[in-house]
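> pasted the sequence and its predicted model underneath.
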Amino acid sequence: MPVEIKELIVRINVNEGNNIINDVKNRNVDKKEIVDACVEQVLHLLERKKER
């Protein structure tokens, strides 16, 4: 039976470890890139699941 996803919430924790980044803007861009990559992977997995 097909399932329709109406809303998908992805929560991602970014651990920076011991790295200290002084420029907050660069850190936000890095986190956005990480989130974008994670969302892309989730969508890819959903597409593969749909093909089955």
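Cool, got the structure. On a predicted model such as this, the values are computed, not experimentally measured, just so you know. Residues are numbered from 1 along each chain as shown.

> when you work out contacts or count neighbours from here on, use the C-alpha atoms and nothing else.
Noted.

> and Cys11, how many neighbours does it have?
I think there's a mix-up here, since residue 11 is Arg and not Cys. The burial metric for Arg11, expressed as a neighbour count using other CA atoms under 10 Å, is 9.

> also this one, for the comparison:
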Amino acid sequence: MPEWIRDDLVNLAAVIGVALDDPAADHTAMLQHAHEDLKRILAEDGRDSR
């Protein structure tokens, strides 16, 4: 796994962890953000592997 993907996934995991630890957090927004980030990571990886 390329280092930039690992770094992005670690950052995404941290954001999710913080949101889940905060009972007042907007979990729907967190899931939307996570979904967008994962789509971006996969798209960038797809471009890099071509």
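Yes, it's here. Owing to the predicted nature of the structure, the values given are computational and were not obtained by experimental measurement.

> what about the helices in the second structure?
With DSSP state H, the ranges of helices along the second structure come out as 3-21, 27-48.

> now the longest one: buried residues?
Of the residues in helix 27-48 of the second structure, those with enough neighbours to count as buried (16 or more other CA atoms under 10 Å) are Met30, Ala34, Leu38, Ile41.

> wait, the first one touches Ala19, no?
Yep, that's Met30 of the second structure we're talking about. Yes: Met30 of the second structure lies in contact with Ala19 (CA atoms under 8 Å); the separation is 6.8 Å.

> rewinding a little: out of the buried residues of helix 27-48 of the second structure, which is nearest to Asn11 of the second structure?
Using CA to CA, Ala34 is the member of the buried residues of helix 27-48 of the second structure that lies nearest Asn11 of the second structure, at 10.3 Å.

> please name the nearest non-neighbouring residue to that closest one.
Leu12 (6.7 Å; CA to CA, 6 or more residues apart in numbering).
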